[in-house]
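**Student:** need coordinates for the below:
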Amino acid sequence: MKFNTQDAVFNLEYNAERSHLIIPEYGRHLQKLIDLATAIEDREERNKAAKYIIDVMGTLNPHLRDVPDFQHKLWDQLFIMSDFQLDVDSPYPIPSREVLNQKPERLAYPQNFPKYRFYGNNIKYMIDVANKWEEGELKNALIIVIANHMKKCYLSWNKDTVEDAIIFNHLYELSGGKIDLTKSEEELSTSYDLIKVNKKQSNKTQFGSNGKTIVKKGKSTKNNNKQNTRK
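**Tutor:** The predicted structure follows:
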């Protein structure tokens, strides 16, 4: 049989002429299969075709078989890919176009615009909680924790040392005058204790330029081991 090149070129399909893929991850062949199942007139045969398509979709996503409600997701995608034209008996509620196109509500983003932004919003929340507590040792301990954390936040913004009086004044202002440590004799943690970082020793401090281990804190070294071996 002679091959007609003109007919082959005439029957070629270009992406610009093809229908839109609703869920491109499943590919063109599965989309065509769903279109054929939608066109079946017999309802029983249409239900069989839908179950077969669900099996094929599950085979394409084997990593999702253990995910809860995996079958429910596949049936929803089947109706979505059919443009909600497929009329079959689904074991799950059939989604609607209105629910799919429904826009989510806008999330309210907290914009408090605090005066001292380097403290953050969480400090203000903690201060508000401390204001609601009854007077006692537990509340006093919480206030000291808040003040130390404020000092740590201040030092992360300003690397210089900060006096406790500044933190106490800020705490008094942020608490609305309910927490007053300006006249107390409380002392916060030192700036060194709040900002110190455990740094790892570099190779230059552990080893000399010749690659030999440096003697430090009485630990045995390569040089000492060599001397012991000679003895």
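**Student:** every contact and neighbour count from this point should use C-alpha atoms.
**Tutor:** OK.
**Student:** how far away is the nearest residue to residue 152 once chain neighbours are set aside from residue 146?
**Tutor:** The shortest distance from residue 152 to any non-neighbouring residue, by CA to CA, 6 or more residues apart in numbering, is to residue 194 (5.8 Å). According to CA to CA, to the nearest Å, residue 194 and residue 146 sit 13 Å apart.
**Student:** repeat that for residue 125.
**Tutor:** For residue 125, the distance to residue 146 - CA to CA - is 10 Å.
**Student:** same thing with residue 132?
**Tutor:** 14 Å.
**Student:** who has more neighbours, the two?
**Tutor:** residue 146 (18 against 9; other CA atoms under 10 Å).
**Student:** so who does the more buried one touch?
**Tutor:** 123, 126-127 (CA atoms under 8 Å, 6 or more residues apart in numbering).
**Student:** SS state for it?
**Tutor:** Following DSSP: H, G, I helix; E, B strand; the rest coil, the label given to residue 146 is helix.
**Student:** state the distance from it to residue 34.
**Tutor:** Counting by CA to CA, the gap from residue 146 to residue 34 is 61 Å.
**Student:** what subset of the contacts of residue 146 is buried?
**Tutor:** Of the members of these, the ones counted as buried by neighbours, 16 or more other CA atoms under 10 Å, are 123, 127.
**Student:** kindly indicate which of the contacts of residue 146 lies nearest residue 152.
**Tutor:** Proximity of the contacts of residue 146 to residue 152 (CA to CA) peaks at residue 123, which lies at 11.5 Å.
**Student:** next, the second sequence, to be compared with the first:
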Amino acid sequence: MVFSANPFALSVPEPAFESWLRDTGYLEVLDHRTSAAASAAATSNSAPIPTTGLFSRLVTLLSLFTLNPFSKLTAEDFAGDTPSWSRSFIGFCGSYSFPSSPSQARFRVLENVKRYARNYAFLFIVFFACALYKMPLALVGLISCLALWDFFKYCSDRWGLDQYPLIRQCLLRIAQCATAVILIFSNVQMALFCALSVGYAGVILHAAFRKLTPVKPPSSSRSR
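**Tutor:** Sure, this is the predicted structure:
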């Protein structure tokens, strides 16, 4: 039996439907859709290449390093509340899975970085503090730079250097040169590089493996 097409059926294009899911917050549905599409494409190949599983996973991981995970970040992402570290950010064992395709990995990274921007920022501060703890000279140099600029601000307010812009500009250039010399000789840039490297790798791996779950659990209100 052949059924005729319903003239009143609503046909929504795939991009429009995905845009609606994204705008309404159903990101977990998009995550499942990308995973199902990747698995269907993999099973449709009649002659799979040997070791394609390992090769595809390697390609998926390498594709993450060509992505800018902070391209969609805005100031509003840091202005909200910090997601829960235990239930939301870390989650449970079932909250993680290997991305089935590079597109799913990129989608997870972009969305998770926006969702957990405050968590990642706090982790970077922790990594930077640990790097300074392992490098005491860099810690001393950073404190010296902060003290130098605090002393410059104090002298500027005490002596009223705002009335002498030329003298203030000269002292400002001297303070900048002194700061650059202190940072270079105390090796602060190495501590910053280590913190950035570890933080970037942590952000990429966590955001790629973390499943997209609903932001707020559905309310289980019962009618009385």
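**Student:** TM-score for this pair?
**Tutor:** Once superposed, chain against chain, the TM-score is 0.21 (TM-score structural alignment, normalised by the length of the second structure); 100 aligned residues with a CA RMSD of 6.9 Å.
**Student:** if we can go back for a sec, secondary structure class for the residue nearest to residue 152 of the first structure?
**Tutor:** Strictly by three-state DSSP, residue 194 of the first structure counts as helix.
**Student:** I'd guessed it sits against residue 154; true?
**Tutor:** No. With contact defined as CA atoms under 8 Å, residue 194 of the first structure does not reach residue 154; the gap is 10.4 Å.
**Student:** and those two? which has more neighbours close in?
**Tutor:** Neighbour comparison, residue 194 of the first structure and residue 154: the larger count goes to residue 154, with 20 against 16 (by other CA under 10 Å).
**Student:** does the more buried one lie in a helix or a strand, and which?
**Tutor:** In this assignment (DSSP states H and E), residue 154 of the first structure forms part of helix 137-157.
**Student:** which strands and helices sit next to the longest helix seen in the second structure?
**Tutor:** Across the second structure, the longest stretch assigned as helix under DSSP state H is helix 136-159. Judged by 3 or more CA pairs under 8 Å, 6 or more residues apart in numbering; DSSP states H and E, the packing partners of helix 136-159 of the second structure are helix 117-134, helix 165-185, helix 188-209.
**Student:** out of these, which is closest to residue 61 of the second structure?
**Tutor:** helix 188-209 (8.8 Å).
**Student:** and the closest one, what does it pack onto?
**Tutor:** Against helix 188-209 of the second structure (3+ CA pairs under 8 Å, 6+ apart) you get helix 102-115, helix 117-134, helix 136-159.
**Student:** as a markdown table, those helices with distance to residue 53 of the second structure and mean neighbour count would be great.
**Tutor:** Listed next are these as a markdown table, based on distance: least, CA to CA, whole Å; neighbours: other CA atoms under 10 Å:
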| stretch | distance to residue 53 of the second structure | mean neighbour count |
| --- | --- | --- |
| helix 102-115 | 13 | 22 |
| helix 117-134 | 30 | 17 |
| helix 136-159 | 44 | 15 |
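**Student:** distance to residue 21 of the second structure for the ones you listed - can I get that in CSV?
**Tutor:** Below are those laid out as CSV (distance: least, CA to CA, whole Å):
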stretch, distance to residue 21 of the second structure
helix 102-115, 13
helix 117-134, 21
helix 136-159, 46
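**Student:** elements contacting the following helix or strand past the helix holding residue 154 of the first structure?
**Tutor:** Per DSSP H and E, helix 137-157 of the first structure leads on to helix 164-174 as the next helix or strand towards the C-terminus. Counting contacts by 3+ CA pairs under 8 Å, 6+ apart, helix 164-174 of the first structure packs against helix 137-157.
**Student:** what about 10 Å?
**Tutor:** In terms of contacts (3 or more CA pairs under 10 Å, 6 or more residues apart in numbering; DSSP states H and E), helix 164-174 of the first structure is packed against helix 121-132, helix 137-157.
**Student:** which of the ones you listed is buried the deepest?
**Tutor:** helix 137-157 (a mean of 17; mean count of other CA atoms under 10 Å).
**Student:** how many neighbours does residue 192 of the first structure have?
**Tutor:** Residue 192 of the first structure: 10 neighbours (other CA under 10 Å).
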